[in-house]
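J.: this is a predicted model, with the sequence first.
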Amino acid sequence: MTPAINAARKARITFDVLEYQHDAASESYGEEAASKLGLNTSEVFKTLLVSLTGHKSNLAVAVLPVSHSLSLKAIAKALGAKKADMADPALAEKTTGYVLGGISPLGQKKSLPTVVDNSAEALDRIHVSAGRRGLEIALKPDDLVTLTRGIFAGITAQ
């Protein structure tokens, strides 16, 4: 059981857990998940941490399709920050309590501002990491935003 799954259970939302055998040689955790689970890459979302300048929080969480890249300008704008940069990987792991490739937007050690790409709103369910490599949780996008106290915004690079 991971903190992400525990958070979903505690909230009493409807979700499914999907597991696959993670290949340590895989270059993209999200694309590996989509491939091994037979999912479209537009339904599998990655969790990235960004460092913010000019915002009350030093870090924030971006959740976006694995098939897209994050627009740092767009996430900074969505959060009202002056600037966003990718967070240091060691800081991301320490702050969330998860390892890279297994960072879930749910059940993190510290509650951070969260932005879910607005492409999720058109989907019935999305898949995000359930807190470790090889483990995904499928849930409604609105449930994810509610549980993370996040917002929807366009944060992918065009």
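T.: Here it is on my side, so go on.

J.: could you use CA atoms for every contact and neighbour count after this?
T.: Fine.

J.: does the residue nearest in space to the middle of the chain sit in a helix, a strand or a coil?
T.: Residue closest to the mean C-alpha point of the chain, counted by Cα atoms, centre = their mean, is residue 47 at 2.7 Å. Three-state assignment for residue 47 (DSSP: H, G, I helix; E, B strand; the rest coil): strand.

J.: please compare the first structure with the one that follows:
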Amino acid sequence: MAGRKGAGSGATPATVALAAAGIGFVLREYHHDPRAGSYGLEAAEALGVDPARVYKTLLADVDGRLVVGVVPVTGQLDLKALARVAGGRKAQMADPAAAERATGYVVGGISPIGQKRSHLTVVDAGALDHDTVLVSGGRRGLDLELAPADLVAVTGATTAPIGRS
């Protein structure tokens, strides 16, 4: 995946960060239905992609600091596992408004890439089992397909088993 493919509707902080880092990615756009129950499962279906390759970006409050967890849309974030990896004792889902302020993105379009502020990021280790994964591109209806190693590199992430079915 050399370069940027499928560019159509403008840059986001995530695409700018990837381009600046020289990381190849593919833009995957789809029509977002505001009534969709799950943004990630909606993306997988609309793009015709195995949902196991589509990852959601969640923010948790771990002992008073925000931590980013990136897990498959087919499962959930294991808050206890995330707290352990982050060196904390307790984690809870972050307030959506706080997540939006800290990342510069809106819920349902939060990308792990190009966030307004840098946060400890943990990508579920299962991502490494795939040639490519999809994550939000920074707005609803836009995903980025890239190699998991590139996702880890550009976010400075740690990988660990933080997802559960």
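T.: Sure thing, it's come through. Note that the structure is a prediction, hence the values are computed from the model and not measured.

J.: need the TM-score from the superposition.
T.: The TM-score (TM-score structural alignment, normalised by the length of the first structure) is 0.96; 155 aligned residues with a Cα RMSD of 0.9 Å.

J.: residues in contact with residue 59 of the first structure?
T.: 49, 50, 51, 52, 87, 112, 113 (Cα atoms under 8 Å, 6 or more residues apart in numbering).

J.: which residues of the second structure fall in strands?
T.: 4-5, 25-29, 55-62, 65-72, 76-77, 91-93, 120-124, 133-139, 142-146, 158-160, 163-164 (DSSP state E).

J.: for residue 13 of the second structure, find the nearest of those.
T.: With Cα to Cα as the criterion, residue 13 of the second structure lies closest to strand 133-139 of these, at 7.0 Å.

J.: stretch 140-153 of the second structure aligns to what range in the first structure?
T.: Matched against the first structure by TM-score structural alignment, stretch 140-153 of the second structure falls on residues 133-146.

J.: likewise for stretch 75-90 of the second structure?
T.: Residues 68-83 of the first structure are matched to stretch 75-90 of the second structure when aligned by TM-score structural alignment.

J.: burial measure for residue 153 of the first structure, as a count.
T.: Using other Cα atoms under 10 Å, residue 153 of the first structure has 19 neighbouring residues.

J.: also residue 145 of the first structure?
T.: Using other Cα under 10 Å, residue 145 of the first structure has 17 neighbouring residues.

J.: ok, now the one 5 residues further on?
T.: For residue 150 of the first structure, the neighbour count with other Cα under 10 Å is 19.

J.: thought residue 23 of the second structure was touching residue 149?
T.: No: if you go by Cα atoms under 8 Å, residue 23 of the second structure and residue 149 don't touch, sitting 10.4 Å apart.
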